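*Asks:* structure for the following, please:
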Amino acid sequence: MDKRRLAVIIASFCTVLIGFAVRSSYGVLLPEMLPSLRISKTEAGVIYGAFFMAYTVFSPVLGLLADRINVRALLTLFSVILGIGTLMMGYSSSLIEGIFFFVLAGIGASACWSPIVPLVQRWTSDKRRGMTLAFVDVGASVGVALSSVILPLIVVAYNWRMGWKILGTLVLFMAGINFLLVRDYPQEDPNLQYPEFRQHQNKPSSKMYAKILKDSKFLLIGTSYLLIGFSILIPLTFISTYAVQELMFRYNIATRLITIIAVTSMIGKLMLGSFSDAVGRIKAIIICEILIAIGGLGLVFLPGSFAVHLSMAIFGFGHGAIWPLYALCAPDYFSKSSAGFIVGFWTLFLGIGFILSPVIAGWIADTTGRFMWSFILAIATAIISMFLLLLVGKKISCDNPLRVAPVDSIR
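*Replies:* This is a model prediction of the structure:
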């Protein structure tokens, strides 16, 4: 692998790392933020939902732009926006300020996934696409793990506000790394290994985009993505708060549950990402969703500290590979040149689930006084998501005009 290719992959890894670190830090810091800001769980869900609303609005736009304009400039600019929003979260003193600053962070975070997928694919061979994107997405788990370990130490030494300030500063540093390392395409070369990703490739037409949006597989996978996102975000948002308030864990012990999710998700990303290259994306995603549902069932119905930790390990292993596997369905079922557009619009589906999830789960917890029913809702949506993917498998057609290459198994 040449130095420039390696530099782009490293920058992509770091961008995903910092984006998911910011996203997951909300759940880590939430037990300390609730009494300080004097907000309910529903209001806490509204702040998080506002982040994902901004993320959802901008992700499809950036996914489309990633197919057409300078990704280097895109990543640099939106990393700066993410850094400013994250930094200002450390100065929020009310619900309104929290919403405003986290909306700003959500706008910036929208560049930490959709543009990354087509960028990495341009610099990677077909045979290594699943493995390379899985590696880049390990950055998400590393970011979650680091935030869940380091932020509690900062909270103990200072407070939750300092956690946001330090994280925001790191994001601004990441913007500089993107500017220095990222390049849009491999240099033109007669011996270029991947000619389909040359800079002067034919751009997708508006008619092709219209066909994609009407395709049943596009809609089924997108709806499945929405539901699994809804499911996953409930424990990721409230597991540490649940452990502190209902299981009576100390704060630093409660946040270790997020660390367990992050560490096991790294293993899941690498194992299931490579596994999907052999058996197909849909089969691998279904396995992930089964594990997520099992982890949720253990959290609700198995008593004891060990059971909670084991359940989160199972949940994390399944959760780890979900995002890259859904993203890889785009070039598998449709056109590689449209990958950014497709991933961006699937992220629109995902964002709807993310917007609704913390608000509804927080409201249920406030209304019932327990998180149990919120977690049961997460289990149910994961199961429904899995069944939608089974329908995709039955509808695969070898003569799909939107595809550019044969698809093996039930991809």
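*Asks:* CA atoms for contacts and neighbours, from now on please.
*Replies:* Will do.
*Asks:* contacting residues around the closest residue to S224 other than its chain neighbours?
*Replies:* In space, S224 comes closest to S385 once its chain neighbours are excluded; the distance is 4.4 Å by Cα to Cα, 6 or more residues apart in numbering. For S385, the contacting residues are 223-225, 227-228, 289, by Cα atoms under 8 Å, 6 or more residues apart in numbering.
*Asks:* in this structure L297 contacts I379, no?
*Replies:* Yes. Between L297 and I379 a contact is recorded at 6.9 Å, counting by Cα atoms under 8 Å.
*Asks:* more neighbours: which of those two?
*Replies:* I379 (25 against 18; other Cα atoms under 10 Å).
*Asks:* so which bits of stretch 366-373 are buried?
*Replies:* 371-372 (16 or more other Cα atoms under 10 Å).
*Asks:* same question for stretch 211-227.
*Replies:* So stretch 211-227, judged by 16+ other Cα under 10 Å, has buried residues 212, 217-227.
*Asks:* how far off centre is it?
*Replies:* Stretch 211-227 sits 18 Å away from the centroid of its parent chain (Cα atoms, centre = their mean, to the nearest Å).
*Asks:* for stretch 379-391, same thing?
*Replies:* For stretch 379-391, the distance to the chain centre is 18 Å (Cα atoms, centre = their mean).
*Asks:* just to revisit the earlier point, out of the contacts of S385, which is nearest to A262?
*Replies:* A262 lies nearest to E289 out of the contacts of S385, by Cα to Cα, at 16.4 Å.
*Asks:* so that closest one makes contact with G318?
*Replies:* Yes. Applying Cα under 8 Å, one finds E289 in contact with G318, separated by 6.4 Å.
*Asks:* next, the second sequence, to be compared with the first:
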Amino acid sequence: MERDLTETISFDKRFFLALAACYLVISINFGIRYTYGLLAVEMMNDMNFSNQDIGLMVSCFILLFAFMGFVTGPLIDRKGAKMTILMIFPLIGVGSILIGIMAPLVIYGILFSIIAGIGASGGWAPVIIWSQKICSKRRGLIVGIMESGTKLFPFLIALAIPQLVPMIGWRGVWLLLGLIALFSVFLVSISPEPKVEDNKPRKKTYLGDMAGILRSRITWLIGISYASSAFATMIHVTFYKAYLNRELMMSLDFSTLLYGLMNLVGFIGSLGLSALSDRFGRRPLIIACNTLLVASLLGFLFSRSTLGLILSTILAGIDLGAKWPLYATFIKDLYDWEVAGLATAFLTLFSGAGSTLAPYVSGLLADLYNSYRVSYALSVYAGATATALIGVVKR
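*Replies:* Okay, the predicted model is just below:
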């Protein structure tokens, strides 16, 4: 029987430590992912990397993050979320530190991004499952709280980078993030994980559950929508700063601050809309988020005023903050706890596919056309596709 541990009088205060550990893990995980975009210009200038090179590094990071779902999903269901994090997540810290000390060769950036990407796979699905076990009656809210860290931390990094880079350089930023990631692993090691059982009796084997997930039309519609939305979003977050600086000729500091604004708005959106989904449902809010994404991308394509770019940034931030927890809780609505890890990891494969292709393809197009506008136009089509597909889902 499911029970919300936060609603019992005997609630173990150690679970607050578990939630704090989960929050730091998912925050530093996505902080490292978005740092590629925040430091793209500095890395390109210092090591003579191209847009395609940076895009390839990001793609390798996300590719391993996605395909490790084949490992993390079964591990979560069999060994638990905590053990999965302890086994895999330290690699993101190691990879980040290696990026900070690498020689100016693309092959090193690719290799170390692969290591970091493997580690990153231990910092999303396990956190989502662990936190939902603690607060099973308010899953939309708790996942929204966890996801708010994926926006708050990049926002803080964006604020800090203009001060940190002159002091410790872009390499020092990577080293610092790697050390924070390793510290989060220590917090996980001393945090408890609850045992949660379903009301429903088990009728299938694990392989039978996997087959059921793969045969579900709804799962595929949600997954392909997620992939399309992730594709559109990753084009934006990877080259947002470079687009503003290199094409719209805005200063690096101003471009970084706008990037931070997007994540600050995302922090608010992840809390507000995710909590509302417990009452109004995930599907209508996912449709709203993807619609806002398309509107924001159109704004970046056609607006040339500072005010227009700020408004487009706010719209993008709302989508960026709320979309990921909404998709995550939507897929969990369909499946039991015994296969929650597998179902969540399966969804991650879709988002990973879109997120992996986006940086490389958009970087290649930017180098080919000497402009980011073609990449942004492609992201508009992807966002519209994501909206249409989730609209088809009836449940």
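*Asks:* related to what we said a few turns ago, between the contacts of S385 of the first structure, which is closest to G351 of the first structure?
*Replies:* Of the contacts of S385 of the first structure, the one sitting nearest to G351 of the first structure (Cα to Cα) turns out to be Y225, at 9.3 Å.
*Asks:* next SSE downstream of the helix or strand hosting that closest one?
*Replies:* Per DSSP states H and E: Y225 of the first structure is located in helix 216-245. As assigned by DSSP H and E, the chain's next helix or strand after helix 216-245 of the first structure is helix 251-254.
*Asks:* and that following helix, how far from the chain's centre?
*Replies:* 24 Å.
*Asks:* that helix vs the second structure, average distance?
*Replies:* Once fitted to the second structure, helix 251-254 of the first structure is off its aligned match by 1.3 Å on average (mean Cα distance after the TM-score superposition for the first structure).
*Asks:* need the contact partners of that helix.
*Replies:* With Cα under 8 Å, 6+ apart as the criterion, helix 251-254 of the first structure contacts 31, 152, 239-241, 243-244.
*Asks:* would you turn these into JSON lines with neighbour count and distance to D332 of the first structure?
*Replies:* Shown next, in JSON lines, are the contacts of helix 251-254 of the first structure (neighbours: other Cα atoms under 10 Å; distance: Cα to Cα, whole Å):
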{"residue": "P31", "neighbour count": "23", "distance to D332 of the first structure": "41"}
{"residue": "P152", "neighbour count": "24", "distance to D332 of the first structure": "41"}
{"residue": "I239", "neighbour count": "24", "distance to D332 of the first structure": "34"}
{"residue": "S240", "neighbour count": "28", "distance to D332 of the first structure": "37"}
{"residue": "T241", "neighbour count": "25", "distance to D332 of the first structure": "39"}
{"residue": "A243", "neighbour count": "21", "distance to D332 of the first structure": "40"}
{"residue": "V244", "neighbour count": "18", "distance to D332 of the first structure": "43"}
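*Asks:* so for E289 and G318 of the first structure, which sits in the more crowded spot?
*Replies:* Per other Cα under 10 Å, whichever of E289 of the first structure and G318 has more neighbours is G318, with 29 against 26.
*Asks:* spatially, what comes nearest to that one if we skip its sequence neighbours?
*Replies:* Nearest residue to G318 of the first structure in three dimensions, chain neighbours excluded: C288, at 4.1 Å (Cα to Cα, 6+ apart).
*Asks:* mind giving me the packing neighbours of the longest helix seen in the second structure?
*Replies:* For the second structure, the longest helix by residue count, based on DSSP state H, is helix 139-189. Counting contacts by 3 or more Cα pairs under 8 Å, 6 or more residues apart in numbering; DSSP states H and E, helix 139-189 of the second structure packs against helix 14-38, helix 81-88, helix 90-101, helix 125-134, helix 252-280, helix 306-333.
*Asks:* just name the most buried of the ones you listed.
*Replies:* The highest mean neighbour count among those, using mean count of other Cα atoms under 10 Å, belongs to helix 125-134: a mean of 26.
*Asks:* how much does that helix stray from the first structure?
*Replies:* Compared with the first structure after the fit, helix 125-134 of the second structure shows a mean deviation of 1.3 Å (mean Cα distance after the TM-score superposition for the first structure).
*Asks:* now that helix: which residue numbers in the first structure?
*Replies:* Mapped onto the first structure using TM-score structural alignment, helix 125-134 of the second structure covers residues 114-123.
*Asks:* show me how far the matching stretch is from its chain's centre.
*Replies:* 15 Å.
*Asks:* what of stretch 27-38 of the second structure?
*Replies:* Taking mean C-alpha positions (Cα atoms, centre = their mean), stretch 27-38 of the second structure and its chain are 9 Å apart.
*Asks:* re the thing from before, does the residue nearest to G318 of the first structure count as helix, strand or coil?
*Replies:* helix (DSSP: H, G, I helix; E, B strand; the rest coil).
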